[in-house]
Each structure stands twice: as structure tokens, then as C-alpha cells.
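Sequence and computational prediction follow.
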Amino acid sequence: MTRRSSRGFGAALGLLAALASPAATLEGRVTDGRRGLAGVRVYPDRQPRVSPAADPPLAVTDGEGRFHLDLEPGDTVLAVEKDGWRRDLVPAAEWRGDIALSPEPRHRQEAVFVVRLDFTDEPSKLPDGALRELIFSRRPGVASAANYLYEVSKGALSLVEGRFLKLRSADHPAPRTDAHKLGMAEWVLERLQGEDLGACDRLDNRTGARRSDGKPDHLWIITPGKPQSLTADEADLKAVSLLVPLPWDRGHRWPLIFMTEQVPLGNIVHEAFHAMGEHRVDDLYLDCGDPLTAGIWDLMDAGQYRGWDRSHPGEGPWVEDTGYSPSHPSAWVRSELWYRGHFRDQVRRLAVKGRAWEGWIAPVSRAPGADPQWVTLPDPRKKGRFFSLEVRRPWGFERGRVGGRFGPGHEGLIVARIDPSLLSPDDPRGPMRVVDAHPGSPEPPKPHFPCRRWELDDAAFNLGPGENPKGRAGPLSWQVLETDASGRMRVRVSLRR
């Protein structure tokens, strides 16, 4: 029988009713599972923006782990974070009891070596302060690269400023096209020869392990100009992640990101994921006309453009209303590809060995707990290929919408077929194919993604009016049986012989 679970709903509704006034105070406690935990930041999870109208209210727990927080009626999820502890997103159904955090032994800082490369015929226009805010801000509610990476790593990765260097070149006159990017990157590297990287070299770029490897943790070269990803003008430069041989030692390559100063946040963190693991994280998209890749459900596909309020390819600035709320990486990318599996334990996985399974799946954006967050089953038709199930909720950066759209299929169970043999460092072959819960639904009118890239924004399976609880792909079938107030879904899956 298909039904929506009432378990937890009563408590959640009662708590939300108590918050029905314009502002109400929530009193809570954060613990380590036994004792109160001091110094925890607690704030309502709201839509991140590059320049939010106001900061969300913020509480810091006292010596007993207690906090007082003023909330608005629309606040239904709390962000709970402290360096060295796993960050969590906690829905209202769980606010009445203590909120427990688990230690995060892998927490570390990763430093960015920023190079602003100006040209004699074109200086930078974006102020340094605005660029630093877009990259490094850790203020709650700000759409920044640092906040995004802290969220998707569940508190394991703090992005910090290492060096901020300004260079000016007369060697690369306009017009500058994508064909010139490698030459410009090599020009910058020549000027970094002999630099003492110091605190900019804290980890192994390939594996994510905490040991220096003679390379900057992150090297980001930022030039003046518009982003080709949005203008579609070949006279502009496209953001790219490169592995560049050192001019003084061609046998060694440094990973770096090359981008323009007007590039949106989604492009920045998309390219950063390529660099983190030296191109183990693949592009998931194919040609713009191919509908069945990962779409909006992964940062490495159209999800890098999530948060898209209007189309204005001919004029900027774009960062405020385009790609400011990029999707999380899928469970597969986050768990298996990112730094070659270094953050694997951030996602609780269940690999089903038999032909059937039924159970609860927790939202993958939360700290791992008792329930699986990623369920996989082998595809018997091809060795190594498998089916993937995960639950996605519009929390954190995944609150971003395209043109304000929301409705059936925009949250819930995401089912995909994944073929790791199709991974490629530079020639996307579509290793991840999301199953569409609403096939045949028209792609929306403007605003739409660059080159009308397919969104699949209604691909989730769920319960409720207009939703689709059942699906099938080849030998696999599934059904959503229940949801609960904590965002979990009870799912039944079966695999035909």
C-alpha cells in the first residue's frame, strides 16, 4: 500500500505552529552524543545568495551546548556546524530533542593561490573585495565557493586564502581566445618558479591526503572579461581546469583553474571539482540535445547552473542571478570520484547483493547516520555498471531553482544508471544517466541553461499530487512507499533475472 507516513509529522507540525508568529525563539541543545558541545554555529538554512539582503540569525552554543535562535515561519531546516565536527542539516521534526554531532577527523584547510592576471589593454574591473567574498566568504547565507565546499564536504573542507598575487602581461594582446589559455597559464607558471608555497601546499592534489606534494592546493588564475559559458561568444574565455606541465620541469604538471572574473559560482566549483583529484571527476553532460545525462542533479552536469533567475547573455553582471546556487555532486561523484574516494565515508552506502531490498533512505545532504544514503544494485547486463538510488531535498545550495520553478519531481528519489567504464578525463561519454520520473514533460521556456542544456529538473520520484512513485529501468523496478518528516523515503526495489 502506498501512503505517506505520519511518523514525526505531529511533532513537526506542532513545532512549526509554535513558530507561526513573525519571529519566534527556538531553544535547543547540541551535543557530542553525551555532553553539550560548545562553540557550534546554528542558523536557519535559507537560499544562499551572492549578496544576501540580510544575514540569517546566528547562534553559537554555550558551554552546555545550548542555543537560542530567532526564526521565521519559513525556517524549517537548521544548519549546524563546527570545525572538526560533521556538519548537518536538521529538519524541524528533530528540533525537540538534542541535536548530536559526530567528530570529523578529516577536517582540514585547503588554500587557494589566487593570481589576478591583468593585460595592458584590459585591466580587471571586479574589486578585490568582491572577488574575495565570492571565493572565501564563510558568512552564513552567502553563496561563496568556501561555503559551498564546506557544505558538500559536510564540514570536512575549509577553503581559505593562501596567496593573492597580481600580475600584468603585455605578451597576450587581444583578441584572446580559448586557444590562448594554455599559453597564458604557462606565462603565469613561469613567474611562480621558485615561489615558496608554504601554507599554500598542505595536501596531495591527486588523493586529497594531508601531505604536501610541491603544488599549490588550488591555483586559480583569474583574468578580466566575460564568461563564454554564458555569453556563448568565442571572443570571451571559458572557465577550464588544466593540468599544465611546469615550464622548468616538463615531467611535472600542476592542476589549475583558468577563468574570467565574471564567471558564476557554479562554474567555479564545477572546475574546482575537476582539479580536486587531478581530473578523476568527469564531466557528466554530453551534447546539449542529449536529455538523459545527470541534468540538474549533479554539479558536474547542468547542476552547475542551478539558481537561474533570468536570461541576459549579452550583459552582466551574472553572479547575482545565474549559477549562484549550484547543485550538490551526486552520491557517486561525492563518494567515489572526489579526490579519488578520499571523502567516501561522508556518504553511507548500501550495496544490495540480492534481487530485492526494502528500507529507508536518508537525504544524502545530511551527515551520515544509521540509514543508508546511497543504495546501489549491480546491472546484470554489463559488468561494472550499476543502478544508484539517493534522496535529494531542496536544502542548502540545492534550494536553487531555475526561473523560480518548483513542483512535482523537483525533490525526492533520484534513480540513475552509472557506468564507471565511461569515465574520461577530457572527452565526456555520459557515465551517469538519470531516470526521468516525468518523461515527456516539456523543457521549460526561458530562462533556460546555456545552449538549452537539458535540465531534467522534474526527474525525482515522490509521493503526492502529480508525483510518480514508481519506475522501471531495464531489469530494475522501484517504488516509493513512504516519506517522513526528516526527509527520509522508504523504498522497495527489485531486480529481475
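All right, it came through fine. Residues are numbered from 1 along each chain as shown.

C-alpha only now, for contacts and for neighbours.
Fine.

so how far does stretch 359-379 reach from one end to the other?
20 Å (CA to CA, to the nearest Å).

Can you list the buried residues in that stretch?
For stretch 359-379, burial by neighbour count (16 or more other CA atoms under 10 Å) applies to 360-368, 372-379.

Stretch 8-19 too?
Buried, per 16+ other CA under 10 Å, within stretch 8-19: Ala11, Ala12, Leu15, Leu16, Leu19.

Nearest to Arg385 among those residues?
Closest approach to Arg385 among the buried residues of stretch 8-19 (CA to CA): Ala12, at 39.8 Å.

OK, contacts around the closest one?
Ala92, Ala93, Glu94, Ala485 (CA atoms under 8 Å, 6 or more residues apart in numbering).

Neighbour-wise, which one of the residues you listed leads?
The residue in the contacts of Ala12 with the most neighbours, by other CA atoms under 10 Å, is Ala93 (23 neighbours).

Which secondary structure state does that residue sit in?
Here Ala93 takes the helix state, with states given by DSSP: H, G, I helix; E, B strand; the rest coil.

Kindly report the same for the one 4 residues further on.
With three-state DSSP as the basis, the three-state label of Gly97 is coil.

quick one: it from Val115, how far?
In terms of CA to CA, Gly97 sits 47 Å off from Val115.

One more to weigh against that first structure:
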Amino acid sequence: MLRAFALGLLATALTAAPVQGRITDGRQGLPGVRVYPDRLPRVSPAGDLPVAVTDAQGRFQLDLEAEDAVLAVEKDGWRRDLVPAAEWGREIVLHPEPAFRREAVFLVRLDFTDEPSRLPDGALRELLFSRRPGVASAANYLYEVSKGALSLVEGRFLKMRSAEHPAPRRDEHKAAMARWVLERLQGETFGDCDRVNNRTGESKPDGKPDHLWIITPGHPQSITADESHLKAVSLLAPLPWSHNQRWPLLFMTEEVPLGNIVHEAFHAMGEHRVDDLYLESGAALTAGIWDLMDGGQYRGWDRSHPDQGPWVEDTGYSPSHPMAWVRSELWYRGHFRSALHHLAVGGRSWEGWLAPVSRAPGEDPQWLTLADPRKKGRFFSLEVRRPWGFERGRIGHRFGPGHEGLVVATIDPGLLAYGDPRGPVRVVDAHPDSPEPPKPRLPLRLWELDDAAFNLGPGENPKGRSGPLAWEVLETDARGRMRVKVSLDRR
């Protein structure tokens, strides 16, 4: 089956240009759908990707490169999908996205009298808000992981300058600097910058900016490990004029990598329901690169140069998607739950197809869970991960067995504790005896676990066990699905 899958992909790739297709809503052609090849995003791509827009009958034609094997299809108000080559020969069906909305960023550039900003406004806007296909931006990342439900846009852009916070500025000064900004926002009317409830994600103003991001000059401590530099952070800051009210805000330097930006943004969306998954002590395996809230925020790390920037072009520019649990249950407290097809197995065994979690939900489950009989509330989680979209990013260009496939984890929601990571997600390593990879390696001693996925093929491991749960990969197909068998000993 694997040989047939590989030959099918090769034959498709060799005949891939140009490609014609049709996109419908299940009944008739869907006009205005943007179609382009799914390639590794970059902050400053070498050129524009080829893009087609469907006509009144939903038809498109697109010239592709030989290696293109997945198409991104998107239209505001419709659920975004990543479509592998095996499905190009038939009509592609998109479904409405009832949760679609735009969320605005109230952006404050905070300069200091002894240190002005160096990054041009245009470059900052591109990193945060660009919707050009192929650009590694916060807006493109959030649109992709929400599967078209969330469009991040620029709201207000203010510039402030302070003489009250002279160098050296350290992490312990961030709360005071944030308070200084908040004092100057008293009485502001936010208008279109307040469209959602920050805690629940509902489309309902709550008197707070959807996103308040404060950007200062300077290097990112997350990369340099220099305590004289500032670390990006999400704060729930008390208002100077009303201490019983708190606003979520991001505080970060202008040179911070994209992965850090969207990692902190996830903390804020839901007012810190989304927890850090890593353990800074490195005492146990956590989620590694398989989640944005762990080492996955640093995916897309081409080389190690902590002493010299800029870093945005080659560090953390292609961050991982959140795992199914984070995306479905924690992000905005479950507001985007419908973006995944979840199956909770109630019996002792199950066998069937799992679809890639990055795709729009369809008939096959994308997230499989089974209760762990050893502890109330804890459960096993299984999902299929493919190197599509932002998950094309690699660390040190490494790729091989275990870098895609079935990711299995034990999840304990009782270990959520914002600000004091306790490791609620523990990914099972498919290759536990593999050596530690060479540099570049993740900061903070974070686990990489980049070869933790179970799969079929040379060097792969199709079978695994964790306590009472056993699983096996039986088959894969050209659509990226995996047929798996799981069994649970409940004694």
C-alpha cells in the first residue's frame, strides 16, 4: 500500500502543471474561492505564489511546480481546506463557516527616548497582518489554524514614546511599561477594535480591544537568552483606573519571531485558558514540536545564531498547529470546537480511518479520544499530523521517520495551571532511542520529539503502547489518512 501511495504521488507530481478543477458548495459552483499551492511559508518569500480565483461556475486553472502536492482553498465565510493531489480529479466541496469573523489588533509601538524602533512600520505590518499566500504572518497563521474562521486585521496603530523607563529594561519592568501604556488609553473608544468577547470568543463586544499588542524596540530574550533583553509575554493587566478589571495584552519586542507572537496570542484568546504545555525543567516528555504551546512555536529554525539578528527570517517562522485538544477545547474555551471531527471511543476497541487534523472536518474522525481508566479526567488522544501548511517548518532542515503520522498523547486537563507549567500533555515517542539531534536545538531545554509520530515505512514504528492503551497503524492512503486500530485494557 505504501509503494502504491508513493507511486501515485510521484505520477501526480510529474503531471501536475497546469491543474484544472471545480469548487462547489455541494450543489453548484462556488465563485471567488482563492486557490494556491501549499508551500513552506516564509516571512519574506522569494516571489508571489501562483493564485487562481474560481469563476462564476466555480472553475479554476492553476500552474504548479512538479513538487506541489497540496492545494490551499479559501474564501471568507467558508471553511478553509488543504486538498491533497488525490482529490484534484473530482469536485472540491467547501462548507460555510458560521463562526467567521474579523478580529482587530490595537497596535501600540512603544519607543524609548534612549532606544527608538528600528523595524520599519511596513515590515511589522507584513509580519502581523499580511494575507498574501505564502507569507509567514500572524494573520495567515490564525486563518489557517482556525480553518478560515478567524481573520486578523489591523485596527488602530498608535505610536508612543516614553522617557520614564530608561535602560536597562528587564522582564520585571514589563508590567510597569504596560501600565504606562494603559494609562494613556483611558477614555479611548475602540469601535471596530472591539468585536468579540475576549474570554469566550463570542462575537460580542466586551469593552476591551480584541487584541492589544505593545511592541517595543529590542532583541527577543527567547532567542538570545540574554536577561538584558525582554521576553514576549501575554498579560492579564489590571486597569489603572479600575483595578478589578483586567485586559489581556501582548508585550513583545519588534524582533520577536512569529512563533512567539502567535504562541502568546493563543494565551490571550480565552484570557489564559490556553496553558503552556512545556516544562522548563525538562523533567518529562511533553508535547515537543507537536504543539504551538510547546516547542512547536519554534518550527522553522534553519540555523542557530542567538548572538546576532535579525531572527524572524530563519527562526520560528513556521510554527506548529495546536494539537486537537488545545484547538478544540481550550482556544477561546471551545469556541472553535466545530472545526474538528471528534470521536470519543466508549468501548474497549476501535478500528477505522483518521483524517489529517489540519483539514476541514469531513466524514472521517480527525481526533480520537479514550478515557484513561487509571485516573479520572485523564484521557488518551490520537491525531494524524502531516507536513502541510505551517507544519512544513523544520528544525535544522531535519526530516525522516517519525516526522509525520499518528501522534499519540496522554492528556490530563487537571494539570492546567497558567503561569506554572505542569505538563498536561505527554506525547508518546515512537523512536525513544533516537539520539539527541545536533544544533539548532530548542531554547529553554524544550523537548523536540520531532520523530515521535507512528507510521508505516522504512525506519518507522507502526505500533505502540502506553499503559492500558495499545495502537497500530494499519494503512495509509493518498489523501493523508491513516487506518488505525486501538484497544484498551480497562481492568
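Done, it's in. Bear in mind the structure is a predicted one, so any value in this text is a computation, not a measurement.

could you redo the buried residues of stretch 8-19 of the first structure as CSV and give each row distance to Asp426 of the first structure and secondary structure?
Below are the buried residues of stretch 8-19 of the first structure laid out as CSV (distance: CA to CA, whole Å; DSSP: H, G, I helix; E, B strand; the rest coil):
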residue, distance to Asp426 of the first structure, secondary structure
Ala11, 50, helix
Ala12, 47, helix
Leu15, 50, helix
Leu16, 49, helix
Leu19, 50, coil
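
what's the most distant pair in those?
Ala11 and Leu19 (12.6 Å).

tell me the secondary structure for the aligned residue in the second structure for Val333 of the first structure?
Taking TM-score structural alignment, the alignment pairs Val333 of the first structure with Val326 from the second structure. What three-state DSSP gives for Val326 of the second structure is helix.

surely Val326 of the second structure meets Val274?
Yes: the criterion here is CA atoms under 8 Å, and Val326 of the second structure meets it with Val274 at 7.0 Å.

Show me the helices in the second structure, by range?
2-14, 121-129, 138-145, 174-183, 221-224, 258-268, 324-325 (DSSP state H).

what about the third one, how far off from the first structure?
In the superposition with the first structure, the aligned residues lie an average of 0.1 Å away from helix 138-145 of the second structure, counting by mean CA distance after the TM-score superposition for the first structure.

From the rest of the structure, what touches that helix?
Contacts of helix 138-145 of the second structure (CA under 8 Å, 6+ apart): 80, 127-133, 149-153, 258, 261-262, 321-322, 358, 389-390.

Take the contacts of Ala12 of the first structure and write them to TSV, including distance to Pro127 of the first structure.
Converted to TSV, those look like this (distance: CA to CA, whole Å):
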residue	distance to Pro127 of the first structure
Ala92	40
Ala93	43
Glu94	42
Ala485	44
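
so which of those comes closest to Leu126 of the first structure?
Of all those, Leu126 of the first structure sits closest to Ala92, with 39.8 Å by CA to CA.

Which position in the second structure pairs with that closest one?
Using TM-score structural alignment, Ala92 of the first structure pairs with Ala85 in the second structure.

Equivalent analysis for Lys353 of the first structure, please.
That one, Lys353 of the first structure, aligns with Gly346 by TM-score structural alignment.

where's the closest residue to its match other than its chain neighbours relative to Ser487 of the second structure, distance?
Nearest non-adjacent residue to Gly346 of the second structure, counting by CA to CA, 6 or more residues apart in numbering: Leu370, 7.0 Å away. Look at Leu370 of the second structure and Ser487 of the second structure: by CA to CA, they are 10 Å apart.
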